[in-house]
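Here's a sequence, model it:
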Amino acid sequence: MRPIHRRLAAAATGLVLLPAALVGCGIGGGDEDESTAKPERAPAEEAGTRSRERVQAYLDAMTAKDVAAGRSQLCGLLHEGFDLAATGPNGDFADHFEVPEAAITDVRSGPRGQEVSVSVSVTAGKSKVTRPLVFTVTRDGGDWCIAGEAPGGNPAASPSPNGVGASPVS
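As a prediction, this is how the structure comes out:
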């Protein structure tokens, strides 16, 4: 009779543990309403979205001449250099520059993070110049930040009517 008791005990244990296993797999028993649940983003989509947000915040700060807001978008390693150059004669926040237009034209993965191409129009007096720039955005701990800014851009990026270029699919 021992084998029968063992089978009954195993079956009883399985029935007790089954609901817990199903909840652990996401089947039934959830406290969260599906309408309030946030859908998980794919890592690449999240990287592109976060990079775009950081660079747009920096461009907005540059347009508004808000040095503190611009600094807050940068990775910690860039703060000292930013503090020395931001309002200098050629800095992004120099008083004699105005930024009437700044638009993101492309976001793509690069060797050191997300590369966000932008087109920035700068006026100084009566002169207006439009320059392409590339911002490199990386993850620093749990947060995203701008890790670099360089001249250039993605020449293949074609801006759409809303100022956002289509990223090529790899």
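
okay, CA-based contacts and neighbour counts for the rest of this
Noted.

So the residue nearest to Val134 when sequence neighbours are not counted versus Asp33, what's the distance?
Once flanking residues are discounted, Val134 sits nearest to Ser117: 4.5 Å by Cα to Cα, 6 or more residues apart in numbering. Using Cα to Cα, to the nearest Å, Ser117 is found at 39 Å from Asp33.

For the spatially most central residue of the chain, give me its contacts.
The chain has Arg50 as the residue nearest its centroid, 1.4 Å off, counting by Cα atoms, centre = their mean. Going by Cα atoms under 8 Å, 6 or more residues apart in numbering, Arg50 touches Trp144.

Before we compare anything, build this one as well:
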Amino acid sequence: MAPTTEVVMRSTHRRLAATAAGLVLSPVILGGCGIGGDAEEEGPAAKPARAPAEEAATRSRERVQAYLDAMTAKDVAAGRSQLCALLHDGFDLGATGPNGDFADHFQVPEAAITDIRPGPFGQEVSVSVSVTSGKRTVKRPLLFTVTRDGGDWCIAGEAPGGTPTAGPTPGGAVLTPPS
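So this is what the prediction gives:
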């Protein structure tokens, strides 16, 4: 009878070991299949999603800073690429003209973003720009409106001052409220 008891004990021991191994490995196996929870949210390397307002402010700052950098460097193509497609034709006509942001006789020794806030047409980015023409330097406030166009962010308008009023954009278009 001893051999039978020994066989039963080995069989029971193997079943218990297999069951324990199955229980230990099942979360790993099920997690890899997408069952048993969202692995992306639980993993330590998962990044938290950015809030829409935070993303809007970040993207707006990036677009306007790139435009200011292009203005300082007199890189018309880089400046144009920050604008919404609707403004490209007007920008092409006026950017290097006598009063354009990229006019040869203007130098931009300093440009800084001073405020970003939501507005009626998108994010409003207030900027202080120093412009030198000859020996004269003038500091001017500008207000850029940045919006989402499809899946990308772009500058939809530029106006003098720091107030959210409708005014001319770099291409000469006027922002009007949507109907």
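
Need the TM-score from the superposition.
Once superposed, chain against chain, the TM-score is 0.73 (TM-score structural alignment, normalised by the length of the first structure); 132 aligned residues with a Cα RMSD of 1.9 Å.

Pick out whichever of Ser117 and Asp33 of the first structure has more residues nearby.
Higher neighbour count among Ser117 of the first structure and Asp33: Ser117, with 29 against 7, using other Cα atoms under 10 Å.

which residue in the second structure lines up with the more buried one?
In the second structure, the residue paired with Ser117 of the first structure is Ser126, using TM-score structural alignment.

again with Ser127 of the first structure
So Ser127 of the first structure corresponds to Arg136, using TM-score structural alignment.

burial of that match, as a residue count?
A count of nearby residues for Arg136 of the second structure, using other Cα under 10 Å, gives 7.

can you tell me how far it sits from Phe102 of the second structure?
Distance, Arg136 of the second structure to Phe102 of the second structure, using Cα to Cα: 17 Å.

ok, which stretches of the first structure are helices?
2-24, 43-64, 67-71, 79-85 (DSSP state H).

Of all those, which one comes closest to Thr123 of the first structure?
With Cα to Cα as the measure, helix 43-64 is the member of these nearest Thr123 of the first structure (11.3 Å).

Check which residues of the closest one are buried.
47-48, 50-52, 54-63 (16 or more other Cα atoms under 10 Å).

and Leu59 of the first structure, what pairs with it in the second structure?
Counting by TM-score structural alignment, Leu59 of the first structure lines up with Leu68 in the second structure.

ok, now which ones touch its match?
Going by Cα under 8 Å, 6+ apart, Leu68 of the second structure touches 79, 111.

related to what we said a few turns ago, would CSV of the helices of the first structure with distance to Pro151 of the first structure be doable?
Below are these laid out as CSV (distance: least, Cα to Cα, whole Å):
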stretch, distance to Pro151 of the first structure
helix 2-24, 50
helix 43-64, 15
helix 67-71, 18
helix 79-85, 16
